[in-house]
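J.: Predicted coordinates and the sequence they were generated for:
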Amino acid sequence: MERTFASINSLFCQYVAGYTGSDVTRRGSDPASDAVWTLAQLQDLLDEWILCWQQRPHEGLRNPYLSGRTLSPNESYAIAVARAGYLPVALSAEDYIELLPAVWRAVNDYGIKVNYRTYDNPELNRLRRQRSGMTAKQDLWEVHYDPYDVSRVWVRRSDSRRWIEAPWTHLPMVRAPFADFTWRHARQLLANQGKDDTSETAIAQVLAKLLRRSGKAPAGSEQVLARTRAAIEAPSRPALPPAASADAEDRDSEDEEVPVTLFGVFNPLEEEGKPLW
C-alpha cells in the first residue's frame, strides 16, 4: 500500500496543477494560484489515471510460471482468480450500514438530531451524555444514515462496535419511508408558506400530506414524489440481527472454545506443469 501511495504521488499528484508536495521544500512559490481543478474534475482525472495504472506492468508483480515477464495488476488478478477461483459473498446488514454516509452527533436526553430530525431508542440510554472516546471527532458518536430512507439511523457503539437502530420519533405521523430530498422539499414548501421550516412537527405534517396525496401533486412536487416512490420500491436492505441482552453480551465477551475448521495450504510446487488459465 505504501508503494502504491508513493506511485500515485510521483506519477499523478505532482503533475496536477496546485500540487503542494509533502513538505515546504517540494512545493512551488505560489501553488494556490495554480489550483484550477474542482474536486469532481480531480476525481475524473484520478479515475482515468487508475485505468492506465491497472494495465501498466509492475516490477513487483511476477509469476514463477512466466519467467522474465512483469505483470500488470489486472493480469496478476486474472491469474489469481483463474487458479484459486472466485467466491462472491453477499453483504450482511452490518456491511450495508458500514457503507452508508456517516455524521457525528451527540447522544442527548431526547436522542440524536440530524437535519432537524430527532431519532431515539431505549438502547441509547447507556450512551446519553457520554463521550464516545473519539477525540478526533470531539467525542461525538458515529451515526450512519440511508439518504433514500431517513426514517431511521444507526449509531455505532464504542464498546462492542455493534449498531443501534434508532427510528425517527415522528415516524408514526408519516408511516412511510421517505428520502432526504423529500424531507428537504417538505421544508421548502413550509418556508414558501412563510412558516417555520425548522419545526419538526410542522415538517412531519407537510411530509405526511405529500406521501398520502393520491390526486395531483402540488406544483413543483411531481419529480420529488416520483423519486420518492422509486426509492420506496427499491429492494429493501437486509435486517440487523436482534439486539442481544446485556447478559448475553457478557457471555459473548468471555473466552470460549470455538471449533476451528482447518483449510489446506496451497502449494505451487504441486501445480507444476499445469496450465495457468
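T.: Structure's in. What do you need?
J.: drop to CA atoms for contacts and neighbour counts, all remaining ones
T.: Noted.
J.: Pull the contacting residues for Tyr119.
T.: 111-113, 152-153, 166-169 (C-alpha atoms under 8 Å, 6 or more residues apart in numbering).
J.: List the buried residues for the longest strand anywhere in the chain?
T.: The strand that spans the most residues within the chain, counting by DSSP state E, is strand 149-156. Buried positions in strand 149-156, judged by neighbour count with 16 or more other C-alpha atoms under 10 Å: 149-156.
J.: adding another structure so you can compare the two:
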Amino acid sequence: MTILGPKCRRANLKVPHANTVRLRVSWLSDKTKDEARDGERGRKRHRPVPGSYKEATHPNSVWQIDHTPLDLCIVDDVYRRNIGRAWLTLVIDVYSRCVVGFYLSLDKPNATSVGMALVHAILPKEGWLAAHGIDVKWPNWGKPIKVHADNDKTFRCDMVTRAAMAQKFDLEWRPVKTPHWGGHIERLLGTLNQEIHTINGTTFSNPTQRGDYKSHEEAEFTFSDSETYVTKYLCGVYHQSKHDGIGRPPIRMYESGILGDAHTLGTGLQAPIKDPMRLRLDFLPFNEVTVQAYGVTWDTITYYDPSIDHWIHARDPKTGRKRRFTVRRDPRDLSSIWFLDPDRDVYLKIPYRRMEHPSLNLWELREVRAHLRAQGKDEVDEDLVFDTYEELQRIKKNASDETKEARKRDQKKRTYEKKKAAEAAQVGAAMPASQQAPPSRPANTNGLLEDDEEISSFEVVRGG
C-alpha cells in the first residue's frame, strides 16, 4: 500500500483499501503470481514436464531410486504393540514405470538400504518371493545402464559409487534446483502411500488429515505384513493397471520392451547375472585395513582365518608401506567380514578371531561405544566392548518390554535375520547351475573322507 498510495494520488484516484487489494490478488492464478514474484524461476514451476526421459528408450536403460517413510504404524511380532513406521527404498524403471526392486527397513535410510534395494532390483526375484511365501509374478531383473538419485548422502556415498563402477552402470544425481527431475518415482511413492491410507494404523499424510484418529492404537500390520502388502500391491495391482503416463499397464510395457510386439522391437533378455554373490558383496560397506599377525581389525573387533596368513605384514610393492586390503561387512551382522584377496580377486569370509563372541549389529556396537564414552572410557578394547554389550543385554532383558523402543529394538534383530535369509535365497536361486553347491552325499560308514573330498576353512566368492 505504501507504493499504491502515491501512484493513486498522482493519478487522482481513490486509494483502495488493503483488503480490496488482497482480494484482487487472490483472484490471480498461481502462475501469474509466481511469475510476478520470481520471474523465470516462477515461470518454470508451471511449465509442463515431459512424461519420459529421452535416455529411457528400453527397459533397464534408466532407473530412479528414492526413500520414503510409509504412512503406517506397525506392530511387533510378539506383543502386537506399536513400534513406529518403516522406511521404504524403492527402485523404478523409467521406461516401463515398473518397480524393479525395493528394501523395507525399521532403520532410517542408509547406504545399506540403497545397496540392498539395488541388489534386489538387479537379481531375479523367485528365491526372494519363495522365502517370503508370496505367490506373485515379478519378472523384472537385470542391470541398469543408468540410475538417477537425488543428492541425499545415502546415494552419494563411496560404497554406492564404487559398487556402480564395479557393476558397470552410471550414477547420476539430481541437478540443483530441479525439483521435477525425480518426478516419476516421487509420484509413485505418493500413490503407494495413498493406498496405505486405507489400512488400519495409517498415519495419513499430515496431522490435519489424521485428525483425532489414533494411528498407534489402530495399528495391526507387522513388519512382515507390510513387506508382503507392498509386494502384492506393486506386482498385483500397480503393475497390472493402466498407467496414465504411458497409456498401458507397466508390466505390459516392460514385457514388450524386452520381448517385442507389433509396435516395439524388443531388446531381448539380458545374460544371467554371472556372480550374484559377488554382486551382493559389492554393495556392502567397505574399509581398507592392514593384516597383522593376529588378523585384521575393524571398529575394535578382530577377525582371523588362516586363509590370510600370507598377507601378514605385507608391503605395498609401489610405496613400500604396509599394504592395505579391501574388506566388507554387513552392518546387520558383524560376526564376519569379507576379505578381498587381490591376487585371486576373490572374497574370503573371515570370522571373529574369538569365536565365542556373540553376534551383534552395527547399531548395537554404536550403542556400546556411546555407553562407554558416557562413562569416560574413550579408549576401549575388544574385551571391554563385548563385556559391555552383554551387560547391556542383561539390563535390557530385565527391563520392561512395554516401551516402544524396546519392542522396536527386539523386532529389528528378528527382522535382520529374516532379511539375511531371504537375500541368501535370492542369491542362491540366481546362481548359475555351475556355481551352485552339489547335493550333500551320505556320510561313509567308517566316517572317513573319500579321496576326492576336501575340507576348507573359509568361503570363497570369485570375482566377475
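T.: Structure received. These numbers were taken from a predicted model, which means no experiment stands behind them.
J.: ok, back up a step: just the buried members of the contacts of Tyr119 of structure 1?
T.: Of the contacts of Tyr119 of structure 1, these count as buried by 16+ other C-alpha under 10 Å: 111-112, 152-153, 166-169.
J.: Turn the residues you listed into JSON lines, including distance to Leu207 of structure 1 and secondary structure.
T.: Putting those into JSON lines (distance: C-alpha to C-alpha, whole Å; DSSP: H, G, I helix; E, B strand; the rest coil) gives the following:
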{"residue": "Gly111", "distance to Leu207 of structure 1": "21", "secondary structure": "strand"}
{"residue": "Ile112", "distance to Leu207 of structure 1": "20", "secondary structure": "strand"}
{"residue": "Arg152", "distance to Leu207 of structure 1": "15", "secondary structure": "strand"}
{"residue": "Val153", "distance to Leu207 of structure 1": "18", "secondary structure": "strand"}
{"residue": "Ala166", "distance to Leu207 of structure 1": "20", "secondary structure": "strand"}
{"residue": "Pro167", "distance to Leu207 of structure 1": "16", "secondary structure": "strand"}
{"residue": "Trp168", "distance to Leu207 of structure 1": "13", "secondary structure": "strand"}
{"residue": "Thr169", "distance to Leu207 of structure 1": "14", "secondary structure": "coil"}
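J.: Contacts only, for the residue mapped onto Glu98 of structure 1 from structure 2.
T.: In structure 2, the residue paired with Glu98 of structure 1 is Asp282, using TM-score structural alignment. By C-alpha under 8 Å, 6+ apart, Asp282 of structure 2 lies in contact with 163, 166.
J.: ok, Asp282 of structure 2 to Asp66 of structure 2 distance?
T.: According to C-alpha to C-alpha, to the nearest Å, Asp282 of structure 2 stands 20 Å off from Asp66 of structure 2.
J.: try Tyr352 of structure 2
T.: 35 Å.
J.: what's the answer for Thr388 of structure 2, then?
T.: On the measure of C-alpha to C-alpha, Thr388 of structure 2 and Asp66 of structure 2 end up 37 Å apart.
J.: try Leu192 of structure 2
T.: Distance from Leu192 of structure 2 to Asp66 of structure 2, by C-alpha to C-alpha: 13 Å.
J.: likewise Ile185 of structure 2?
T.: 7 Å.
J.: what is in contact with the two at once?
T.: In contact with both Ile185 of structure 2 and Asp66: 90-91, using C-alpha under 8 Å, 6+ apart.
J.: what residues are up against Val103 of structure 1?
T.: With C-alpha under 8 Å, 6+ apart, Val103 of structure 1 has these contacts: 142-144.
J.: ok, and those residues in structure 2?
T.: Of the contacts of Val103 of structure 1, the ones still in contact in structure 2 (both residues aligned by TM-score structural alignment, their matches' C-alpha atoms under 8 Å) are 142-144.
J.: who has more neighbours, Leu192 and Asp66 of structure 2?
T.: Per other C-alpha atoms under 10 Å, whichever of Leu192 of structure 2 and Asp66 has more neighbours is Asp66, with 23 against 17.
J.: so that one makes contact with Val99?
T.: No: with contact defined as C-alpha atoms under 8 Å, Asp66 of structure 2 and Val99 do not form a contacting pair (11.7 Å).
J.: where do the helices sit along the stretch 151-277 of structure 1?
T.: 171-174, 180-192, 200-212, 222-233, 246-253 (DSSP state H, counting those that start in this stretch).
J.: Tabulate those helices (a markdown table), appending distance to Ala90 of structure 1 and mean neighbour count.
T.: Formatted as a markdown table, these follow (distance: least, C-alpha to C-alpha, whole Å; neighbours: other C-alpha atoms under 10 Å):
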| stretch | distance to Ala90 of structure 1 | mean neighbour count |
| --- | --- | --- |
| helix 171-174 | 30 | 14 |
| helix 180-192 | 26 | 18 |
| helix 200-212 | 32 | 17 |
| helix 222-233 | 21 | 15 |
| helix 246-253 | 25 | 10 |
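J.: Gln41 of structure 1: which of those is closest?
T.: Gln41 of structure 1 lies closest to helix 180-192 among the helices of the stretch 151-277 of structure 1, at 24.7 Å (C-alpha to C-alpha).
J.: average offset between the closest one and structure 2?
T.: Comparison of helix 180-192 of structure 1 with structure 2 after fitting gives an average deviation of 1.4 Å (mean C-alpha distance after the TM-score superposition for structure 1).
J.: Show me what that helix packs onto, helices and strands only.
T.: helix 200-212, helix 222-233 (3 or more C-alpha pairs under 8 Å, 6 or more residues apart in numbering; DSSP states H and E).
J.: again, only this time at 10 Å
T.: strand 149-156, helix 200-212, helix 222-233 (3 or more C-alpha pairs under 10 Å, 6 or more residues apart in numbering; DSSP states H and E).
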